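Novice: Requesting a structural model of the entry that follows:
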Amino acid sequence: MIYKVYTKRIVDILFSLTALSMAWPIIAISILAIKLSSEGPVFFTQNRVGLNGKTFRIYKLRTMSVDINRKIRQTSQADSEVFGAGKILRRLKIDELPQIFNVLIGDMSMVGPRPCLEVTKQEMPEWALRRFELRPGMTGLAQVSGNVSLSWQRRWEFDVCYVEKCSFATDVRIILKTLFVVLFGEDRFRSA
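Specialist: This is a model prediction of the structure:
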């Protein structure tokens, strides 16, 4: 319990400061790639639901063409709206790096259930709302267990499992597995 409430936040601050010091050159190169390959803003922001159901603004590098009429839906790398550099940024999860700022300011954690849209929260069964007991994470148990190949129900099960088993050791395992997912792709890490 002490880890969930106090220590996890301290670890997040230290980890995000370290990650930011290493990630800024990658973010800078990615910004240049976005500017050269697509018109529009560099960053994509969106309201997401976080700790205790509170809404916050998430930051990502933009990987899709700007379309103000686009309907909100799950996006994959294969979608035609994802431009060339965006495909690489998505595949390597580089588009997620600006969320380090979300971790630093306390909206997110390095590890936790992924932040969802309000419409997704409204569709959740009561038992799945436990996922909001922790800050949402840049990565999480569902993300290293199949991610978008999983049904929403299965993802929520992984999220609730993480809330119940949250520990420093679990976070370290998920972060290490995330590195393997980034290097080798999500398909190799699907759980049944």
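
Novice: Only C-alpha atoms from now on, for both contacts and neighbour counts.
Specialist: OK.

Novice: what's stretch 172-188 in contact with?
Specialist: With Cα atoms under 8 Å, 6 or more residues apart in numbering as the test, stretch 172-188 has contacts from 91-93, 111, 139-141, 143-147, 189.

Novice: Now render these as CSV, adding neighbour count and secondary structure.
Specialist: Below are these laid out as CSV (neighbours: other Cα atoms under 10 Å; DSSP: H, G, I helix; E, B strand; the rest coil):
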residue, neighbour count, secondary structure
91, 17, helix
92, 16, coil
93, 18, coil
111, 27, strand
139, 22, strand
140, 26, coil
141, 29, coil
143, 27, coil
144, 26, coil
145, 24, coil
146, 21, coil
147, 22, helix
189, 17, helix
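
Novice: and of those, the nearest to residue 47?
Specialist: Nearest to residue 47 out of those is residue 139 (Cα to Cα; 17.7 Å).

Novice: tell me the centre residue of this protein?
Specialist: What sits nearest the mean C-alpha location of the chain, by Cα atoms, centre = their mean, is residue 138, with 3.7 Å.

Novice: Name the nearest residue to residue 57, ignoring sequence neighbours.
Specialist: Among residues not flanking residue 57 along the chain, residue 47 sits closest, at 4.6 Å (Cα to Cα, 6 or more residues apart in numbering).

Novice: cool, and residue 84?
Specialist: That would be residue 37: by Cα to Cα, 6+ apart, it lies 7.1 Å from residue 84.

Novice: Counting neighbours, what do you get for the one you found?
Specialist: Residues contacting residue 37 under the criterion other Cα atoms under 10 Å number 14.

Novice: was I right about it contacting residue 88?
Specialist: No. If you go by Cα atoms under 8 Å, residue 37 and residue 88 don't touch, sitting 11.9 Å apart.

Novice: by contact count, what packs against the top helix by length along the chain?
Specialist: In the chain, assigned by DSSP state H, the helix with the most residues is helix 8-37. Helix 8-37 sits against helix 84-91, helix 99-105, strand 109-111, with contacts defined as 3 or more Cα pairs under 8 Å, 6 or more residues apart in numbering; DSSP states H and E.

Novice: another one to check against the first:
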Amino acid sequence: MTSRQRLLKRSFDIIVSAIALTCLWWIILIAFIIAAIETRGNGFFVQTRVGLNGQLFSLFKIKTMRPSATHMTTITTSNDPRVTFSGRFFRRTKIDELPQLFNVLIGDMSLVGPRPDVIGYADRLQGIDSRILMLRPGITGPATLKYKNEEMLLAAQKDPKRYNDEIIWPDKVRINGNYFDTWSFQQDLIYLWRTISS
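Specialist: Presented below is the predicted three-dimensional model:
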């Protein structure tokens, strides 16, 4: 990706995220209040993720899960008992993802790119695969679209974490590597449209 392409991508991120936040702030506020009441805590879920050049940042989402002493994994399935009643709706409609528009606006993320991973995945990429870290992580992207039903897929596995680590994660690395190699602004627009329309 050239400097000009990076500038185009970043400019588009700033403009679209600013407009989206202006239009959708009230939905985020209502979701925040509902989540705070149901979880009896902060309505925002804040988690450290791996971003551009391997730098860590705080990702913002609407909280959709209760803390659990018996379920400590970061892998979430569709039948996860930690997910709240409102959380299932927020996750199904992707409302829980809306606060990430703020991450996009301040430069932690992009609208389109590899999903930001928790520590222990992207930060361990080696060799040519590490080129993925040269991209800002995105709200959506080709891997996200392919695995939009990831939670249901994981729920059907006997060992969800092992399936994620051995099957899904390597495939996402391959897809995101191809995204890096073949990036175009037009393709980003297509991924955004597919995300919004699906």
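
Novice: thinking again about what came up before, average distance between the helix or strand hosting the residue nearest to residue 57 of the first structure and the second structure?
Specialist: Residue 47 of the first structure belongs to strand 43-49 when assigned by DSSP states H and E. Mean deviation of strand 43-49 of the first structure relative to the second structure after superposition (mean Cα distance after the TM-score superposition for the first structure): 0.8 Å.

Novice: ok, back up a step: how far away is the residue nearest to the centre of the first structure from residue 96 of the first structure?
Specialist: 7 Å (Cα to Cα, to the nearest Å).

Novice: check contacts around whichever residue in the second structure pairs up with residue 24 of the first structure.
Specialist: Using TM-score structural alignment as the criterion, residue 24 of the first structure maps onto residue 25 of the second structure. The contact partners of residue 25 of the second structure, by Cα under 8 Å, 6+ apart, come to none.

Novice: which of the contacts of stretch 172-188 of the first structure sit farthest apart?
Specialist: Longest span within the contacts of stretch 172-188 of the first structure, Cα to Cα: 91 and 111, 19.1 Å.

Novice: How many neighbouring residues does residue 3 of the second structure have?
Specialist: 8.

Novice: can I assume residue 60 of the first structure sits in a strand?
Specialist: Yes. According to DSSP: H, G, I helix; E, B strand; the rest coil, residue 60 of the first structure belongs to a strand.

Novice: State the number of residues packed around it.
Specialist: 19.

Novice: right, and it touches residue 47 too?
Specialist: No. Taking contacts as Cα under 8 Å, residue 60 of the first structure lies outside contact range of residue 47: 11.6 Å.

Novice: residues contacting the nearest residue to residue 139 of the first structure once chain neighbours are set aside?
Specialist: With sequence-adjacent residues excluded and distances taken as Cα to Cα, 6+ apart, residue 139 of the first structure is closest to residue 111, at 5.0 Å. By Cα under 8 Å, 6+ apart, the contact set of residue 111 of the first structure is 136, 137, 138, 139, 140, 171, 174, 175.

Novice: In strands only, show me these.
Specialist: 137, 138, 139 (DSSP state E).

Novice: Tell me the counterpart of the second one in the second structure.
Specialist: Using TM-score structural alignment, the partner of residue 138 of the first structure in the second structure is residue 139.

Novice: Enumerate every residue touching that match.
Specialist: Taking Cα under 8 Å, 6+ apart, one finds 97, 100, 109, 110, 111, 112, 113, 114, 115 in contact with residue 139 of the second structure.

Novice: quick check, nearest of those to residue 129 of the second structure?
Specialist: Nearest to residue 129 of the second structure out of the contacts of residue 139 of the second structure is residue 114 (Cα to Cα; 12.2 Å).

Novice: how much space between that closest one and residue 87 of the second structure?
Specialist: Taking Cα to Cα, one finds residue 114 of the second structure at 23 Å from residue 87 of the second structure.

Novice: More neighbours: which of these two?
Specialist: residue 114 (29 against 24).

Novice: quick one, what contacts the more buried one?
Specialist: Contacts of residue 114 of the second structure by Cα under 8 Å, 6+ apart are 132, 135, 136, 137, 138, 139, 140, 141, 142, 143, 144, 176.

Novice: any idea how far the spatially most distant residue from the centre of the first structure lies from residue 84 of the first structure?
Specialist: Distance to the chain centre peaks in the first structure at residue 36, reaching 25.0 Å (criterion: Cα atoms, centre = their mean). According to Cα to Cα, residue 36 of the first structure and residue 84 of the first structure sit 10 Å apart.

Novice: and what of residue 155 of the first structure?
Specialist: 28 Å.

Novice: And these two? Which one has more around it.
Specialist: residue 155 (23 against 16).

Novice: Please name the residues that touch that one.
Specialist: Here residue 155 of the first structure is in contact with 142, 147 (Cα under 8 Å, 6+ apart).

Novice: now with 6 Å?
Specialist: Going by Cα atoms under 6 Å, 6 or more residues apart in numbering, residue 155 of the first structure touches residue 142.

Novice: what do we get in the second structure for it?
Specialist: Per TM-score structural alignment, residue 155 of the first structure is aligned with residue 172.

Novice: can you tell me the helix or strand for that match?
Specialist: helix 169-181.

Novice: if I've got this straight, residue 181 of the first structure is in a strand?
Specialist: No. According to three-state DSSP, residue 181 of the first structure belongs to no strand; its state is helix.
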